[in-house]
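Enquirer: Sequence plus the predicted model coming up.
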Amino acid sequence: MKQLLKSREIWLFLALVAVVIGTTLRSPAFGSFDNLLGIFNNSSMLIILALGQMVVIITRSIDLSMAANLALSGMCVALINAGYPEIPVPVLVLIATACGTILGAFNGLLIWKLGIPSIVVTLGTLTIYRGVIFLIAGGKWVNADQLSPAFIQGTRLDILGMPLLSWCAIAITLAFFVMMTRTATGRSIYAVGVNPTASVYAGINLGKTIFLAFCISGLVSGLCGYLWVSRYVIGSVEVAKGYELSIIAACVIGGVSIAGGIGTVAGTVLGALFLGLVNSALPVINISPFWQMAISGAAIILAVVFNARGERRQGRIILKNTRSDP
């Protein structure tokens, strides 16, 4: 029981329940199944993006360009759809995913081959990708009347009572869970984060693993590029601007250590849901949604402090056990 209570995921789940109960007491409609399903659907893209960021952070890196990657990939497929509406939506999804993967690979290549810190690389490419959007679109937006009905309806398809967007989040969550817990790739990612030097001696290619992590974050960013434009029916240089903070906040709240090597799929998903739930609850309790960024920032600081205390405590236990050995 004590071990269960030490689980970050359990406490996050209890926090989610507390927010739902507290807000429902203020507004009974908040706790309805349809409303909670809507909140999950609204949080779906954050879940997908946070999972991609989780993989990167576990390798002791960070990707600040995910939102810009999303915006550029989304603009590419929006422009293609506006010019060639006969192209099937699945092909556009593949194009967006490929575009995002290439952009992520570009980040990974710079970090791997040139040894530039990930925060510097992705801060630079964040600006580059936003600039490219402006160039290819000529500073214009792609609006609903320029997009085909099939493109727009892609994320709104109802399957077994849930939108396709929600099913995408569930499927990708399962895929990440399998990858991180059941494959050599997942074990390599954790190993690189826990101890890069030891992982090299274990035969793991450090550079390739980090490169792969950025390809994964790019892939989900590209996918969300289509999902975002389809859902919000707009493509512009401003799409998802500042969303990087929410993505990182979801990871950190979910227990992903900025120092690397620690993080779970379940925790990351719960972290994203917590942010989505809190943001939905703010208007209900008469708090301006503009506080969202401040809350995300505060949540990051608190979560980092919590993580750091937990890691120090774990370190003390290891030292204590070592000293007690004969």
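Expert: Received, thanks.
Enquirer: CA only for contacts and neighbour counts going forward, please
Expert: OK.
Enquirer: Report the buried residues of the helix or strand that contains residue 135.
Expert: According to DSSP states H and E, residue 135 maps onto helix 118-137. For helix 118-137, burial by neighbour count (16 or more other C-alpha atoms under 10 Å) applies to 118, 121-122, 125-126, 129-130, 132-134, 137.
Enquirer: go on, stretch 153-166?
Expert: The neighbour-count check on stretch 153-166 (16+ other C-alpha under 10 Å) flags 154-156, 162-166 as buried.
Enquirer: Stretch 267-282 too?
Expert: In stretch 267-282, counting by 16+ other C-alpha under 10 Å, buried: 267-282.
Enquirer: how about those residues, which pair is most distant?
Expert: Greatest spacing in the buried residues of stretch 267-282, by C-alpha to C-alpha: 267 and 282 (22.4 Å).
Enquirer: next, the one to line up against it:
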Amino acid sequence: MANKGAKTTFSASIAKFRELGLLGFILVLSIVIQIRNPSFLTLENINDMLTNTAILSILTVGMMLVIVTRGIDLSIGATLALSGMIAALTVKTYPGINPIVAILEGTLIGVICGVVLGYLISKGGILPIIATLGLMNVFRGITFMASGGKWVSAHQMPDSFKGIATSSLWGVNTLILIAIFIYVVMYYFISHTRTGRQIYAVGSNPESAQISGINNGKILWLVYSIMGGLSGLAGVLWVSKFASAQGDTAMGYELSVIAACVLGGVSIAGGSGKISGIILGSILLGILNNALPLINVSPFWQMGIQGSIILIAVIINAVVKRGVDRNHLMRRVI
């Protein structure tokens, strides 16, 4: 019995230091890649890598909240494409418009998409995976209808709009600063507000949360609205960065976002996830995307390596969760 308790305690302790272990893995991986290619840890490449990861990291914040509540959102790529397309069409028609207006417009469109999705899930009782799959196709269809099936290319966008993603402050790219700002705000929201704590309560035990007076429906509605707003913001930043808006923008990108969350220790079963974890998960995915081509790894092997690392992360998450659950059960018995 004592041995079993020791194993349980060890499994539970892994959860506490999981982020530290992930950070150690990132450092070791970076050293190995640097040995293979000395240009990896140059300031220029690190800045490029963080810039390329910024949009992904913004989306992982919203996805973490969704997954914490035992949900999933497969429509974020389509929401991103729709918001980016509408913003691109707006700046194409009104070149003198302030870029902040385009950002607000795209974010608002994303929020509207999230509100609709949240309503279907919280009030309509539709399973998240079904609701998001359905709306994913709806949003894609609206994107193609709005654009008439055409692209908005770089020469049709004013320099001020493209400057959103290419500008910098204190030598740091604007995308990175926006991501940092969002992480700071969301960290405060999760850690220091009642609503933030309620999100985790709903994900940990929906029945107990309901009994304690938490409105589960409103929490779910809020979470998907936040996810939609961040997707809308990401859509504007994406179009500005790549200077192109098209109907199939970010097709399948939701899988990368979910992968970053899983790598960061967010439990698919809900109720568990940390800001520090998803930051590291996003960085790890960014390193893999950036470094594997640098060391001349075949594209086919790149997919296999990324998939293997994600699978290992899922297995670790499952083992840790099982250990934590056993630990809680042992405490109740004692």
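Expert: That came through, no problem. Model, not experiment: these values are computed from the prediction.
Enquirer: where does the TM-score land?
Expert: The TM-score (TM-score structural alignment, normalised by the length of the first structure) is 0.95; 323 aligned residues with a C-alpha RMSD of 1.5 Å.
Enquirer: hmm, back to that, pull up the aligned stretch in the second structure for the helix or strand following the helix holding residue 135 of the first structure.
Expert: Remark: after helix 118-137 of the first structure, the chain's next helix or strand is helix 149-153, criterion DSSP H and E. The aligned range for helix 149-153 of the first structure in the second structure is 159-163, by TM-score structural alignment.
Enquirer: Go through the matching stretch and flag the buried ones.
Expert: Under the neighbour-count criterion of 16+ other C-alpha under 10 Å, stretch 159-163 of the second structure has 159-162 buried.
Enquirer: Quick check: that stretch compared with the first structure, mean distance?
Expert: Using mean C-alpha distance after the TM-score superposition for the first structure, stretch 159-163 of the second structure ends up 0.6 Å from its aligned counterpart in the first structure, as a mean over the superposed pairs.
Enquirer: Kindly report the same for stretch 21-32 of the second structure.
Expert: Mean deviation of stretch 21-32 of the second structure relative to the first structure after superposition (mean C-alpha distance after the TM-score superposition for the first structure): 1.0 Å.
Enquirer: List the contacts of residue 157 of the first structure.
Expert: By C-alpha atoms under 8 Å, 6 or more residues apart in numbering, the contact set of residue 157 of the first structure is 163-164.
Enquirer: what does residue 137 of the first structure give?
Expert: Neighbour list for residue 137 of the first structure: 75, 79, 236 [criterion: C-alpha under 8 Å, 6+ apart].
Enquirer: Just the buried ones out of those, please.
Expert: With burial judged by 16+ other C-alpha under 10 Å, the buried subset of the contacts of residue 137 of the first structure is 75, 79, 236.
Enquirer: between these, which is closest to residue 222 of the first structure?
Expert: Once C-alpha to C-alpha is applied, the member of those that ends up nearest residue 222 of the first structure is residue 75, at 10.3 Å.
Enquirer: Tell me the counterpart of the closest one in the second structure.
Expert: In the second structure, residue 75 of the first structure lines up with residue 85, judged by TM-score structural alignment.
Enquirer: what packs against whatever helix or strand its match lives in?
Expert: Assigned by DSSP H and E, residue 85 of the second structure belongs to helix 76-93. Applying 3 or more C-alpha pairs under 8 Å, 6 or more residues apart in numbering; DSSP states H and E, one finds that helix 76-93 of the second structure makes contact with helix 99-122, helix 128-147, helix 216-242, helix 253-263.
Enquirer: just to revisit the earlier point, which members of the buried residues of stretch 267-282 of the first structure occur in helices, if any?
Expert: 267-282 (DSSP state H).
Enquirer: so how many other residues sit close to residue 304 of the second structure?
Expert: Neighbours of residue 304 of the second structure under the rule other C-alpha atoms under 10 Å: 12.
Enquirer: OK, contacts around the spatially most central residue of the first structure?
Expert: With distances taken as C-alpha atoms, centre = their mean, residue 50 lies nearest the centre of the first structure, 1.6 Å away. Each residue near residue 50 of the first structure by C-alpha under 8 Å, 6+ apart is listed here: 247-248, 250-251, 268-269, 272.
Enquirer: try residue 44 of the first structure
Expert: Counting by C-alpha under 8 Å, 6+ apart, residue 44 of the first structure touches 165-166, 168-169.
Enquirer: rewinding a little: now, among the contacts of residue 137 of the first structure, which is nearest to residue 183 of the first structure?
Expert: Checking the contacts of residue 137 of the first structure against residue 183 of the first structure by C-alpha to C-alpha gives residue 75 as the nearest, at 33.7 Å.
Enquirer: how much space between the closest residue to that closest one other than its chain neighbours and residue 78 of the first structure?
Expert: With sequence-adjacent residues excluded and distances taken as C-alpha to C-alpha, 6 or more residues apart in numbering, residue 75 of the first structure is closest to residue 235, at 5.2 Å. According to C-alpha to C-alpha, to the nearest Å, residue 235 of the first structure stands 6 Å off from residue 78 of the first structure.
Enquirer: Likewise for residue 89 of the first structure?
Expert: Residue 89 of the first structure is 11 Å from residue 78 of the first structure, by C-alpha to C-alpha.
Enquirer: More neighbours: the two, which one.
Expert: Using other C-alpha under 10 Å as the criterion, residue 89 of the first structure and residue 78 rank with residue 78 on top: 32 against 19.
Enquirer: So which bits of the longest helix seen in the first structure are buried?
Expert: In the first structure, taking DSSP H as the definition, the longest helix is helix 292-324. By 16+ other C-alpha under 10 Å, the buried positions in helix 292-324 of the first structure come out as 292-293, 295-297, 299-300, 303-304, 307.
Enquirer: Now flag whichever of these is closest to residue 263 of the first structure.
Expert: The closest of those, once distances to residue 263 of the first structure are taken by C-alpha to C-alpha, is residue 307, at 10.5 Å.
Enquirer: Quick one: map that closest one onto the second structure.
Expert: Looks like residue 307 of the first structure aligns to residue 317 there (TM-score structural alignment).
Enquirer: Let me see the contact set for its match.
Expert: 262, 265-267.
Enquirer: One more pass at 10 Å, please.
Expert: By C-alpha atoms under 10 Å, 6 or more residues apart in numbering, the residues touching residue 317 of the second structure are 14-15, 18, 262-269, 311, 323.
Enquirer: Buried subset of those residues, written for ChimeraX?
Expert: A single ChimeraX command is used to select the members of the contacts of residue 317 of the second structure judged buried by 16+ other C-alpha under 10 Å:
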select :14,15,18,262,263,264,265,266,267,268,269,323
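Enquirer: which among the contacts of residue 44 of the first structure gets closest to residue 108 of the first structure?
Expert: residue 169 (24.4 Å).
Enquirer: what's around the closest one, how many residues?
Expert: 22.
Enquirer: Need the counterpart of it in the second structure.
Expert: Using TM-score structural alignment, residue 169 of the first structure lines up with residue 179 in the second structure.
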